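Visitor: After the sequence you'll find the predicted model.
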Amino acid sequence: MAATLRGRCFPWVWLCRRAWPGGGRHYRAARCAELKQPLAIEEVAPRPVGPHEVRVDVHFCGVNFADILVCRGQYQERPHLPFTPGMEFSGTVLETGTDVSTVKEGDRVIGVSGFNSMAEECITDQKALWRIPDRVPLREAAILPVSYGTAIMALEHRARTQPGETVLVTAAAGATGLAVIDVATNVLQAKVIAAAGSDEKCQLAMQRGAESSVNYSQGSLKEAVRKLVGSGGVNVVIDTVGGDIFLDALRSLAWEGRIVVVGFAGGTIASVPANLLLLKNISAMGVYWGRYQDRNFPVFSRSLSSALQYCQEGRIQPYVGAVFKLEEVNDAFLHVIQRKSTGKVLLSLK
């Protein structure tokens, strides 16, 4: 009997953990051996943990567009082949290094990693782990690092969003878009206009807290926003699309408005017309959330601590769009590539 994965067949025994000569166990991992090719599920021998490292039993791993890009060789970071993708995860601590003091065996944690968490186990530095509060399930916790870390960083740290302000978010039904709606509405008490590419996605964004929505596949985003808020414009834009959508959103800003660039899901990087910044005293800024881990760790850590606190207090409600098994990782990637996904797509390792 064999398991089929995107045209490749693997014996069932190969997909299971087995004992290895060193006395430990191999574990399954999704491996990228060649760029732009389907991932394979392989057995990997565990390595020893370093003094400051932690071995985690991964329960859930987020599927991000960055994982797809890195497997195509199109991301800012380019790991050496072969590698295991996966930037964020939730799980329980299996083993700690001799100098680890922040977590202990059995702790439930979320973590961020440099592309190695689409596996049954991963090893990461203790500084890349945060303990999960008792009331937060592992599945919902896995959504928090990238999506909510980015949303909190964009809204709070960069845009300095204030209560009562109007926030326009593009790709509003995606993982980051829904996180922006959640944080802006339920934590910051702002009003949200959700912009998305279909009526169904707009409806979901409304259900998740947006005050109004715009389907930008049906006409000008700028004109639709103008009908909603008048010539005054919106105070904050969180854009993950780029291209013409970015430009329309930029032109929708109010006096002293702020636009935050989070990504370019549309595939086109727009040039900023500097005269628009001058005429309305607009601020244009970016958020590369992961870079804060190296450049300003206290701010990075605070974004995750805040996400966990908000979730523990019931102020935010992370939305799971779809869950795939590890051996379905290529189907999960295709689900995202074809823009079928809403909310966070997860891999379940259990």
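Guide: Sure, I can see it. Numbering: from 1, shown residues only.
Visitor: switch to C-alpha atoms for all contacts and neighbour counts from now on
Guide: Will do.
Visitor: Could you pull up the residues touching residue 85?
Guide: The neighbourhood of residue 85, defined by C-alpha atoms under 8 Å, 6 or more residues apart in numbering, consists of 30, 31, 32, 67, 70, 71, 115, 116, 117, 118.
Visitor: So it: helix, strand or coil?
Guide: Taken by DSSP: H, G, I helix; E, B strand; the rest coil, the conformation at residue 85 corresponds to coil.
Visitor: Was I right to think residue 319 contacts residue 341?
Guide: No. Here residue 319 lies out of contact with residue 341, judged by C-alpha atoms under 8 Å, at a distance of 11.5 Å.
Visitor: In this protein, where's the longest helix?
Guide: Ordering each helix of the chain by length in residues (DSSP state H) puts helix 297-312 first.
Visitor: list the buried ones in that helix?
Guide: Using 16 or more other C-alpha atoms under 10 Å as the burial criterion, the residues of helix 297-312 that qualify are 300, 301, 303, 304, 305, 307, 308, 309, 310, 311, 312.
Visitor: re earlier: who wins for neighbours among the contacts of residue 85?
Guide: Among the contacts of residue 85, residue 118 has the most neighbours (other C-alpha atoms under 10 Å), with 30 neighbours.
Visitor: shouldn't it be in contact with residue 84?
Guide: Yes. With contact taken as C-alpha under 8 Å, residue 118 and residue 84 are classed as touching, separated by 6.3 Å.
Visitor: who touches both of the two?
Guide: Counting by C-alpha under 8 Å, 6+ apart, the common neighbours of residue 118 and residue 84 are 29, 30.
Visitor: Report the separation between residue 343 and residue 213.
Guide: Noted for residue 343: a distance of 16 Å to residue 213, by C-alpha to C-alpha, to the nearest Å.
Visitor: now swap in residue 302 and tell me
Guide: Taken as C-alpha to C-alpha, the spacing of residue 302 relative to residue 213 amounts to 30 Å.
Visitor: need the strands for the stretch 101-250 of the chain, in chain order.
Guide: Across the stretch 101-250 of the chain, reading from the start of the chain, the strands by DSSP state E, counting those that start in this stretch fall at 108-112, 121-125, 129-131, 166-169, 191-196, 212-215, 234-239.
Visitor: Put this next to the first one:
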Amino acid sequence: MKAVLCREYGPASTLRVETVPDPRPGPGQVLLRVEACGVNFPDTLIIEGRYQQKPPMPFVPGGEVCGVVTAQGEGVSEPAIGARVAAVITYGGFAEAVAVDAAKAVPVPPGVSPEAAAALGLAYGTVLHALEDRGALVAGETLLVLGASGGVGMAAIQLGKILGARVIAAASSAEKLEACRGAGADGLVDYSAEGWREQLRSLTEGRGPDVIFDPVGSPYTEPALRSIAWRGRYLVVGFAAGEIPRLPLNLVLLKNCAVTGVFYGEFTRREPAANRALLSRLFGWVAEGRLRPAVSQCYPLEGAAEALEALAGRRATGKLVLLTHAARPG
């Protein structure tokens, strides 16, 4: 099979597509013929050795896949051979085949495309876990999304609306904000402009957002936290800006607010049944037409480095997905 290999830590340009032996499913696993794999910010970290998990070299990056079951390991009866499933994994997805734990494989309903299914796992799974489980967002509240034009940000806009929130999107250019408006944002804030907190204050009638979804980090974290509503919840999702912010904790005291971590990958490992239920809800919303994953561009496996560079450079709007030869038309 063909796979994207990381043989040493470094930038995406060091990745190569090579022919390697097909994997075999171990006990409790199934083998997938990969049709699509989502491209995510953790992929940019794992190939540089900056992620929490460090796979043994060489390894295949890629943490969310959709594919068809072609073989079952010992002790596995479900999912059945021939079933289309999606799974969130740590690495291994940028390939034509991958072995995954059967317990992580979630059935993909009819009518949901492979690229849509591959876009749901990490971005939309992270967001739903963050907004409901960690942020306790309820209908009628105001949600501020930082980095709103990226894949996770777009997911936060869409799911915030499904959960009944008023969503304010923050991004760094007019073009990105227009994409956020198209995704359903009720209000827009350009946080590259001076005085962006005043924009936010005006949009919330001086009250501030109830929940802040932050996958970006410094330099936006402290100004956003200063703007949060009384009893607000600040969700720490990631640090795409590259720097981990240091917060003055007196702000947390003064606003009687909570700063809450969101580690979706560990949630999937510690609470697999809860995660399967979460992903099943997402797939159900897609099948019903309530949710349309914001996939902006698809690449072949050979385009993995280009996709990762676009993501790391914050040039991507929406989700990026790799398609294998099996999944591409023609």
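Guide: Sure, I can see it. As the structure is a prediction and not an experimental result, all values here were calculated from the model.
Visitor: what's the TM-score here?
Guide: The TM-score (TM-score structural alignment, normalised by the length of structure 2) is 0.95; 323 aligned residues with a C-alpha RMSD of 1.2 Å.
Visitor: hang on, residue 97 of structure 2 packs against residue 36?
Guide: No. Applying C-alpha under 8 Å, one finds residue 97 of structure 2 not in contact with residue 36, separated by 10.3 Å.
Visitor: related to what we said a few turns ago, equivalent range in structure 2 for the longest helix of structure 1?
Guide: Equivalent residues of helix 297-312 of structure 1 are located at 272-287 in structure 2, counting by TM-score structural alignment.
Visitor: and what of stretch 149-157 of structure 1?
Guide: So in structure 2, the equivalent range for stretch 149-157 of structure 1 is 125-133, judged by TM-score structural alignment.
Visitor: ditto for stretch 263-275 of structure 1
Guide: Residue correspondence for stretch 263-275 of structure 1 in structure 2, counting by TM-score structural alignment: residues 238-250.
Visitor: Please apply the same query to stretch 111-127 of structure 1.
Guide: So stretch 111-127 of structure 1 sits over residues 87-103 in structure 2, by TM-score structural alignment.
Visitor: show me what contacts the counterpart of residue 98 of structure 1 in structure 2?
Guide: Pairing criterion TM-score structural alignment: the partner of residue 98 of structure 1 within structure 2 is identified as residue 74. Residue 74 of structure 2 is in contact with 26, 27, 28, 29, counting by C-alpha under 8 Å, 6+ apart.
Visitor: how much space between the aligned partner of residue 184 of structure 2 in structure 1 and residue 217 of structure 1?
Guide: Using TM-score structural alignment as the criterion, the counterpart of residue 184 of structure 2 in structure 1 is residue 209. Distance of residue 209 of structure 1 to residue 217 of structure 1, computed by C-alpha to C-alpha: 21 Å.
Visitor: max-length strand in structure 2?
Guide: strand 29-39 (DSSP state E).
Visitor: gap between the helix or strand following that one and the chain center?
Guide: Towards the C-terminus, the helix or strand next in line after strand 29-39 of structure 2, according to DSSP states H and E, is helix 41-46. Its chain's C-alpha centre and that of helix 41-46 of structure 2 lie 11 Å apart, by C-alpha atoms, centre = their mean, to the nearest Å.
Visitor: with structure 1 superposed, average distance for helix 41-46 of structure 2?
Guide: Helix 41-46 of structure 2: mean distance to aligned residues in structure 1 after superposition is 1.0 Å, counting by mean C-alpha distance after the TM-score superposition for structure 1.
Visitor: Which part of structure 1 matches that helix?
Guide: Going by TM-score structural alignment: helix 41-46 of structure 2 matches residues 65-70.
Visitor: end-to-end on the match of stretch 263-275 of structure 1?
Guide: Looking at stretch 238-250 of structure 2, the gap from its leading to its trailing residue is 22 Å under the measure C-alpha to C-alpha.
Visitor: okay, how far is it across stretch 246-264 of structure 1, tip to tip?
Guide: Distance between the boundary residues of stretch 246-264 of structure 1 (C-alpha to C-alpha) amounts to 9 Å.
Visitor: Which residues does that stretch contact?
Guide: Defining contact as C-alpha under 8 Å, 6+ apart, one finds that stretch 246-264 of structure 1 is touched by 150, 154, 158-159, 168, 220-222, 225-226, 232-243, 270, 272, 276, 280-288.
Visitor: how does it look with 6 Å?
Guide: By C-alpha atoms under 6 Å, 6 or more residues apart in numbering, the list of residues contacting stretch 246-264 of structure 1 from outside reads 221-222, 232-242, 280-287.
Visitor: Stretch 280-299 of structure 2 now?
Guide: Under the criterion C-alpha under 6 Å, 6+ apart, residues 116, 318, 319, 320, 321, 322 lie in contact with stretch 280-299 of structure 2.
Visitor: can you count the residues close to the third one?
Guide: Meaning residue 319 of structure 2. Neighbours around residue 319 of structure 2, by other C-alpha under 10 Å: 28.
Visitor: How much space separates the match of residue 98 of structure 1 from residue 268 of structure 2?
Guide: On the measure of C-alpha to C-alpha, residue 74 of structure 2 and residue 268 of structure 2 end up 23 Å apart.
Visitor: With residue 286 of structure 2 instead?
Guide: Here the distance between residue 286 of structure 2 and residue 268 of structure 2 works out to 21 Å (C-alpha to C-alpha).
Visitor: Isn't residue 171 of structure 2 up against residue 147?
Guide: Yes. With contact taken as C-alpha atoms under 6 Å, residue 171 of structure 2 and residue 147 are classed as touching, separated by 5.3 Å.
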